[in-house]
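Novice: sequence unknown, structure follows:
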């Protein structure tokens, strides 16, 4: 019997539209494997919220594989070493996998050498295929979008296989429960009410056309159910971007939504070009920026993390994040701006908190978005454009959102809900503002003026 092949799953935990799976199945018997590697990523080992999602997604993937005559092999350790060992154990001829662009995955891919066969499948088009005239990755999204458009629409999604040939003998597998991915003492995930896995993602995808018509407006209103909530499914690859694109075919109002898919491709290009973007400023002139440090800054960071800043829209977002592992997109921008510009805390501190608490924490998206807000990125907002959270709260009608996530303010009516302190409606159990908006703005601008120009 011809040698089997390994199918290496990472953030592509699905059977539909999986080019590596299809290619592997055409070769011979397939051994699907997932490796939990906390060593190769270093400081970027997946955070707590992602581990919760991963447990459930792997469980669902194994169910789906068993339904087509296969199963999922689980191993733990440095992935290149683990896969090399599995190749020897099973006599497998090669490893098939989908391209990933995080620097640690690229290092692992290089270590596997010519025994690894890579396929495109987690992006709209091949990331390396969308280049500037100089042959480099784009650093401005608007230009990227125009170039990407010449490669669209993406290829049609591939169907899931009906059967998958099994090897003559299965290698040993870890037990998912032994990986202890789920929190126990304390179980901080009791508010995680997500349906996880490919089947749940496909059900969510069915609802997309109904959201598209008003997406550009509704997605900015935290109190409305205008977000698609597909981001964790896309991050873990329970859906492919090509599937989501196809689901919006024929929808005249789909462009704004499709740009969100394109943003994922764009950020992958950024980290391909600048692999250290998660820790290094996109513009070196931000390196000497006078971020606050010390006990006062640490206390402010902790107040921000706990949703105790005295700014209701900020506190609502941070509490939603802690409770559910997710935060509304508009609120993400508000709370990021607040940390960086009102509190003058280094953007990397916020990025790391997101990495641990977001179920959809993605290296490309996370780092590019934080540097966009901070003004330090290659494709960034200007630092001196300081978002006013109280104005944003009222503008985007966040009253009911605040009442849901900050129960101390449940009885405060509009418009006082956006700034109860200013209206004399702040309850005793809700903190005063950690800093006034005008004071924070002046402090931020003064800090910015100390930086070298250029």
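Specialist: On my side now, so go ahead. Please read all numbers here as calculations on a predicted model, not as lab measurements.

Novice: CA only for contacts and neighbour counts going forward, please
Specialist: OK.

Novice: can you give me the helices in the stretch 51-200 of the chain?
Specialist: Ranges of helices in the stretch 51-200 of the chain, per DSSP state H, counting those that start in this stretch, are 79-90, 103-112, 141-149, 198-206.

Novice: got TSV for these, with distance to residue 256 and mean neighbour count too?
Specialist: Putting those into TSV (distance: least, C-alpha to C-alpha, whole Å; neighbours: other C-alpha atoms under 10 Å) gives the following:
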stretch	distance to residue 256	mean neighbour count
helix 79-90	38	16
helix 103-112	29	16
helix 141-149	11	15
helix 198-206	17	17
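
Novice: export those helices to TSV and tack on distance to residue 191?
Specialist: What follows is those, written out as TSV (distance: least, C-alpha to C-alpha, whole Å):
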stretch	distance to residue 191
helix 79-90	32
helix 103-112	31
helix 141-149	35
helix 198-206	18
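
Novice: for residue 265, which of those is the nearest?
Specialist: Ranking the helices of the stretch 51-200 of the chain by proximity to residue 265 (C-alpha to C-alpha) places helix 141-149 first, at 9.2 Å.

Novice: packing partners of that closest one?
Specialist: Using 3 or more C-alpha pairs under 8 Å, 6 or more residues apart in numbering; DSSP states H and E, the elements in contact with helix 141-149 are helix 255-273.

Novice: how about the helix it packs on: buried residues?
Specialist: Residues of helix 255-273 classed as buried by neighbour count (16 or more other C-alpha atoms under 10 Å): 257, 261-273.

Novice: try this one next to it:
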């Protein structure tokens, strides 16, 4: 009987899983394997919130496998070493895994392929596991990737998606292959108190609920900070506890302008992956440089620390940063606002903000995080690289009654309506009784500083 190994990475599910389906073709035995690779810790990507969500997801995956007669095998160490070891223990002929786009993933795949071939085994890498459309599936003439989203989205929308795959009914795992104990969320310290639950069961529940009662209003309400009208599916897409192909197919079946707007956001995710696949250096270097001379030194660091702590003096910025700290997640409009504030108003390097986000975001991944930060900093794919979001204007537009601000900035809980967005304008006694900082910089000063730095003054 043929035996195969399925290496799980950021695809922690049974439903719509091409590597698992391919490994089960012909009815052989399968070893579902996840390797806790310590080199990820060394690279600084083992953030507590993601480790806790990962623990939830691994335990849920194991439970779903056991319902079908299987189990998840967990190993710790170097991925290549452990995969080869498990393949030898199981006498497996094939190894299947999902494709990825980061430089780390590409190097891992090449090492694994060489090591398996040296043992007489084959590696199969599958596309459209972590994306709806494969990174290299659509390309413009005379280029290896689209640098602008709109033409990419047109081609992406015309691309036919594969069928959604049902989960397997039965899985047989070789008894001789041992496993380390699965992690538990409670073993992880430093987790945000409001972190959401992980796992395919939860991801599928959220998608079904979203399509039933939330997606219709998405086009109108996705920027409503207080309304919290987004899908909150990004952590599940990041960990692969939800299939992007299935999410798009089900949204299109639901239909309507809200579903179309949601699908567009999934396309943005694929867009960033095709950029990073072609330009892996964009994870750390400007995609399009303006030769910025980012501010450094004590003043810049003090302002950046106020930004991290949610104490900038601009309520909507601080509310979003405090939501990040509490939930390990932030509303998309908030992400745009805080990124603009750090890079354009404070003129601090986008990598400072990207690092802080990766330290806390449960959905933080290299492609979306780094390239969204570059987009807002004006060093990425944005066709208007010098746009600046005014936090007061944005706050009044997307949190007109101040509900979002008062939710996360309790110091301003007693300030009425839209006045909460400009606490420095409050009458003297009312302002004096509020334990909230003055702005770290005036908006005109920050704008002037940015324009001069970009040679636009």
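Specialist: Right, received. Where do you want to start? On a predicted model such as this, the values are computed, not experimentally measured, just so you know.

Novice: circling back: residue 439 of the first structure: which of the helices of the stretch 51-200 of the first structure is closest?
Specialist: Nearest to residue 439 of the first structure, of all the helices of the stretch 51-200 of the first structure, is helix 141-149, at 33.0 Å by C-alpha to C-alpha.

Novice: now the closest one on the second structure. Mean distance?
Specialist: Helix 141-149 of the first structure, aligned to the second structure and superposed, deviates on average by 1.1 Å (mean C-alpha distance after the TM-score superposition for the first structure).

Novice: picking up where we left off before, now the buried residues of helix 255-273 of the first structure as a markdown table including distance to residue 381 of the first structure?
Specialist: Listed next are these as a markdown table, based on distance: C-alpha to C-alpha, whole Å:
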| residue | distance to residue 381 of the first structure |
| --- | --- |
| 257 | 21 |
| 261 | 20 |
| 262 | 19 |
| 263 | 15 |
| 264 | 18 |
| 265 | 19 |
| 266 | 16 |
| 267 | 15 |
| 268 | 19 |
| 269 | 19 |
| 270 | 16 |
| 271 | 18 |
| 272 | 21 |
| 273 | 20 |
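
Novice: show me the strands in the first structure, by range?
Specialist: With strands called from DSSP state E, the first structure shows them at 5-9, 30-36, 73-76, 95-98, 116-119.

Novice: what residue in the first structure is paired with residue 362 of the second structure?
Specialist: Under the alignment (TM-score structural alignment), residue 362 of the second structure maps onto residue 359 of the first structure.

Novice: just the closest of the buried residues of helix 255-273 of the first structure to residue 392 of the first structure, please.
Specialist: So of the buried residues of helix 255-273 of the first structure, ranked by how close each gets to residue 392 of the first structure (C-alpha to C-alpha), first place is residue 257, at 21.7 Å.

Novice: what's the counterpart of the closest one in the second structure?
Specialist: For residue 257 of the first structure, the aligned residue in the second structure is residue 262 (criterion: TM-score structural alignment).

Novice: which one of the helices of the stretch 51-200 of the first structure lies nearest to residue 384 of the first structure?
Specialist: For residue 384 of the first structure, the closest of those is helix 141-149, at 20.5 Å, according to C-alpha to C-alpha.

Novice: reformat the strands of the first structure into TSV and put distance to residue 151 of the first structure next to each item.
Specialist: Formatted as TSV, the strands of the first structure follow (distance: least, C-alpha to C-alpha, whole Å):
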stretch	distance to residue 151 of the first structure
strand 5-9	27
strand 30-36	31
strand 73-76	36
strand 95-98	20
strand 116-119	17
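
Novice: near the residue nearest to residue 220 of the first structure when sequence neighbours are not counted, how many other residues are there?
Specialist: Leaving out its chain neighbours, the residue that sits closest to residue 220 of the first structure by C-alpha to C-alpha, 6 or more residues apart in numbering is residue 330, at 5.5 Å. Neighbour count of residue 330 of the first structure, defined by other C-alpha atoms under 10 Å: 16.

Novice: quick check, residue 330 of the first structure in contact with residue 222.
Specialist: Yes. If you go by C-alpha atoms under 8 Å, residue 330 of the first structure and residue 222 touch, sitting 7.1 Å apart.

Novice: residue 288 of the first structure versus the aligned partner of residue 455 of the second structure in the first structure, what's the distance?
Specialist: Matched to the first structure by TM-score structural alignment, residue 455 of the second structure sits across from residue 449. To residue 288 of the first structure, residue 449 of the first structure is 12 Å away according to C-alpha to C-alpha, to the nearest Å.
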